[in-house]
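# Here is my input, please return the structure:
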Amino acid sequence: MPTRNLRPFPAAPMSSPATVPAAEPDSVFRDSVFRRYWFARLCTTIGYQIFTVAVGWQIYDLTRDPLMLGMVGLVQFLPSVALILMSGHVADRFDRRRIVRTCQSLEAMLAAGMAAASLGGWIDSHHIFVFVALIGATRAFENPTLQALLPSVVTPRQLPRAVALASSAGQAAIIIGPAIGGFAYVAGPGVVYTLSATLFAIAALLVGGITLRQAAQRLTAPVSVRTVFAGFAYIRSRPVLLGAISLDMVAVLLGGAAALLPIYARDILHTGPWGLGLLRSSPAIGALAMALWLARHPLNRRAGRVMFAAVAVFGVATVVFGVSTWLPLSMAALVVLGASDMISVVVRSTLVQLDTPDDMRGRVGAVNSVFIGASNQLGEFESGVTAALLGPVGAVILGGVGTLLVVAVWMRLFPALAARDKLHEHPA
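The predicted structure follows:
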């Protein structure tokens, strides 16, 4: 269905940043503009993953309480909910490059503050929660804006490959980041936070040098209840988008075993920080391999059913990880989990970008980020609470089984998503 007939407001006039000619689909990564975007995403995600590993291990060292690991996720989640309407509106009204660069600069300063507190020896769990909440607030603006920026870097025809390649940057970072964070933690959390701050700063410099492939369309309508809530209304009116976003959200919410990895590493698999780094990297190994495969071989048929199948495999892999007491098997289950999750991510992200007008991508992206990105943190909270009640193994198994039930229910609730054939149904 052509998106030009779906705009709830008049399109904003074309802005005037410098633009450059489009590359052919098969040569997306050979283009310097997309490479700059790709490396910026790589650096900011590595920085965040390093930060997350240090926070998880440090808070568990300080408290030895699984509920506190879940609280870290909740503290990150709340700012995203509180700022969802503001962040989407800002992303559609102002220069997206400047927003992303500002967020990454703030993240660099916050990570540097964590480094100073850790090296000074005065940090405690309360300080950690304050810093985590502030990082969550900056990422509430950065994530949807960075996603909304991508369609201005490539053409619509290139977008499915670009989404997969951009996802590969994130997954490569999730492989590299936890490994670096786990090994660097041997030297102390202050060193880990310093590395994180440096990478956030590099990402900000890279984003500052991006020129746009296509001129962005900005929201010019006055602020009103209608414009502020337009992202929700748009998703609700599109069953394919609503089904894809909600399916991924519920699966991530139920399968939030990542919060329990410090417990699995220390108490079930009997390993140390290096083992935690390997566990956190394992899902990204599978996800990176799948992202590179999808960049080379985009999904051309039965995209909806492939997404449902991938989420079902995600649930099975979660159960296998839950019952495993052997590190190699646990890592293998997490690799499969990551690969299946990447299929769902690419399908959902491509549908959101292609089925949304440019002057609404910030608001739709903000809703998407809260439903998906923040559900990671809420899933960690759910896993922490469930683990406190049922134990870590029971919590993970329950999440995997719940994911399988959700797949069955969602196929009946959203038949339009199950019937979706091609990702790209619009002209280039």
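# From now on I want contacts and neighbour counts done on CA atoms only, so please keep to that.
Will do.
# I figured Ser125 was touching Leu62, is that so?
Yes - taking contacts as Cα atoms under 8 Å, Ser125 lies within contact range of Leu62: 7.1 Å.
# ok, these two, which is more surrounded?
In terms of neighbours (other Cα atoms under 10 Å), Ser125 is the more surrounded of Ser125 and Leu62; the figures are 16 against 12.
# Kindly provide the distance from Ile266 to Gln58.
Small correction: residue 266 is Arg, not Ile. Distance of Arg266 to Gln58, computed by Cα to Cα, to the nearest Å: 13 Å.
# quick one: which of those two has more around it?
The residue with more neighbours, out of Arg266 and Gln58, is Gln58; 21 against 14, by other Cα under 10 Å.
# Also this sequence, please, to line up against the first:
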Amino acid sequence: MTSKNPTHPLQVHNFRAYLTSRFSMTLGQYAMILIIGWQTYNLARDAGMSIGAASGQLALIGLLQFLPLFVLTPFTGLAADRFDRRILALLTILLQMLCAGTLGWFTYAGTLSLPILFGVAVLLGIARGFAGPAYSALAPNLVPKTLLPTAIAVSTVAWQLGTILGAAMGGYLYSLSPALPYGVGFGLYVVGFIALSSVGKVPQPAMKKDQRPIGAIVDGLQYVGRNKMVLGAITLDLLAVFLAGANALLPVFARDILEVGADGLAQLAMAPGIGAALTAAYFSFRPLKTQVGPKMLWAVFVFGLATIAFAFSRNMAFSLAMLFIIGSADMFSVYVRQSLIQLHTPDDKRGRVSAVSQMTISASNEGGDAFSGALAYAIGPVAALIAGGAGAIVTVLLWSRIFPVLRTTKTFDPPDDLLEGDQQKQTQAQTQ
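So this is what the prediction gives:
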């Protein structure tokens, strides 16, 4: 039952259903992404490719997932602001169900090939391009204004946990049966579809009636460029994770450096998830309230250091410890960044700003996968991660100077004029 005067977002039915859907979808999505990388690398190595050449195939998988997101970003954000965000999210779930079913069938039949993996990677990129802005922009419309900061934090934590725990789950399921991650992923998509279908009609701010689609897209991009807090937070993550992303090369380390196989891959993928889960649990009891900007910068700094240490490691236990720290630091920075972005963005622009944020997340993740794979092809996987970790540290130092607002932001509280403007727009939308 929904409380008449809820004191927490989880007391609101629509938000509980939304959270269930987003978490289920993200679990299934990232379980698939890990296994797609593992199967790509193994098919390439079994075909006689060198470690460097096989790493290049991982780069191609990352690129094929990133390009649709990059090309479609302006339009996916506009769609999230213009159309029913629930319907858009439901359609993306259906497309991802198709991807899971396709890969599950070919894996079970033993006929999976690199072209099939590449084709599904493109479809996943399209689905994720529309899903990110729709889900992110929907969350703030489901709860009262007083609960908005908590709702954003809970939604962000659920997404981040899903990305990391989903990868860990995929690794362990694959060790039981190669097709199992796709079957479980399909089931999780079904759960997500049913949960989101139960969300009732929610108010959505009206866009300017005299604004054409291209003008609306440009308006959203200009807002990101003008708001130094939003721009600094988005680009900090873009560069740091783009340069220092270790996830893309986990198959390389599992098979050819640490030599721990599929079971070891599952453990490597789970370690960041445990770090992220414990960090999220801590924030659920002790929400971050002070010095949020400086602490985000320190988290990214630690992320870079731990990446360098992981690259040097040849001991499984130490590698797991470094990945644990990587996951914890990543969760810390994502929690702060996403809360700042959502709270410092007007509701009528959240879809487009969320699309820009989603594009940078994809650029840092899938684009970073392509960069890491290409760099590993050129200089080797170990040197690639060392260089990437050092690059993340340099990014923190530069961004603290280029965007001093990140050093001076003490709390999540948005400007008063932004909150008043949002309230007026929501009132107008409800009366139309």
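# tm score of chain vs chain?
Put the two chains on top of each other and the TM-score (TM-score structural alignment, normalised by the length of structure 1) is 0.90; 407 aligned residues with a Cα RMSD of 1.9 Å.
# Identify the residue spatially nearest to Thr156 of structure 2, adjacent ones excluded.
Residue nearest to Thr156 of structure 2 in three dimensions, not counting chain neighbours: Tyr335, with 6.1 Å by Cα to Cα, 6 or more residues apart in numbering.
# Please, which helix or strand holds that neighbour?
Secondary structure assigned from DSSP states H and E places Tyr335 of structure 2 in helix 316-343.
# What number of residues are in the vicinity of Leu242 of structure 1?
19.
# so what corresponds to it in structure 2?
Leu242 of structure 1 maps onto Leu231 in structure 2 when the alignment is built from TM-score structural alignment.
# any idea how far its match lies from Val405 of structure 2?
Relative to Val405 of structure 2, and taking Cα to Cα, Leu231 of structure 2 is found at 10 Å.
# do Leu288 of structure 2 as well
According to Cα to Cα, Leu288 of structure 2 stands 18 Å off from Val405 of structure 2.
# Beyond the helix holding Tyr335 of structure 2, next helix or strand please.
Sequence order places helix 350-379 as the next helix or strand after helix 316-343 of structure 2, per DSSP H and E.
# what's next to stretch 137-144 of structure 2, contact-wise?
Applying Cα atoms under 8 Å, 6 or more residues apart in numbering, the external contacts of stretch 137-144 of structure 2 come out as 9, 12, 14-15, 18, 80-81, 85-86, 148, 151-152, 155, 202-204, 347, 350-351, 354.
# against structure 1, where does it fall?
The aligned range for stretch 137-144 of structure 2 is 148-155, by TM-score structural alignment.
# and if you look at stretch 288-301 of structure 2?
Under TM-score structural alignment, the match for stretch 288-301 of structure 2 is residues 299-312.
# now swap in stretch 23-43 of structure 2 and tell me
Using TM-score structural alignment, stretch 23-43 of structure 2 pairs with 42-62 in structure 1.
# With structure 2 overlaid, report how far the matching stretch is off on average.
Aligned to structure 2 and superposed, stretch 42-62 of structure 1 gives a mean residue distance of 1.1 Å (mean Cα distance after the TM-score superposition for structure 1).
# ok, Ala148 of structure 1 to Val100 of structure 1 distance?
Ala148 of structure 1 sits at a distance of 11 Å from Val100 of structure 1 (criterion: Cα to Cα).
# what does Val186 of structure 1 give?
From Val186 of structure 1 across to Val100 of structure 1, the span is 32 Å (Cα to Cα).
# try Met360 of structure 1
The gap separating Met360 of structure 1 from Val100 of structure 1 is 17 Å, by Cα to Cα.
# And for Asp61 of structure 1?
33 Å.
# Quick test: name the residue nearest the centre of structure 1.
Closest to where the C-alpha atoms of structure 1 average out (Cα atoms, centre = their mean) is Gly373, at 4.8 Å.
# Helices along the stretch 201-350 of structure 1, start to end?
225-228, 230-236, 239-254, 261-263, 273-296, 303-323, 327-354 (DSSP state H, counting those that start in this stretch).
# Translate the residue nearest to the centre of structure 1 into the numbering of structure 2.
Using TM-score structural alignment, the partner of Gly373 of structure 1 in structure 2 is Ser362.
# Pretty sure that match sits against Val71.
No - Ser362 of structure 2 is beyond contact range of Val71, at 11.6 Å (criterion: Cα under 8 Å).
# can you pull the buried residues of the top helix by length along structure 1?
Taking DSSP state H as the criterion, structure 1 has its longest helix at helix 32-63. Buried positions in helix 32-63 of structure 1, judged by neighbour count with 16 or more other Cα atoms under 10 Å: 33-60.
# Same check on stretch 273-288 of structure 2?
Neighbour-count burial for stretch 273-288 of structure 2 flags 273-280, 283, 288 (criterion: 16+ other Cα under 10 Å).
# Then stretch 284-304 of structure 2?
288, 292-304.
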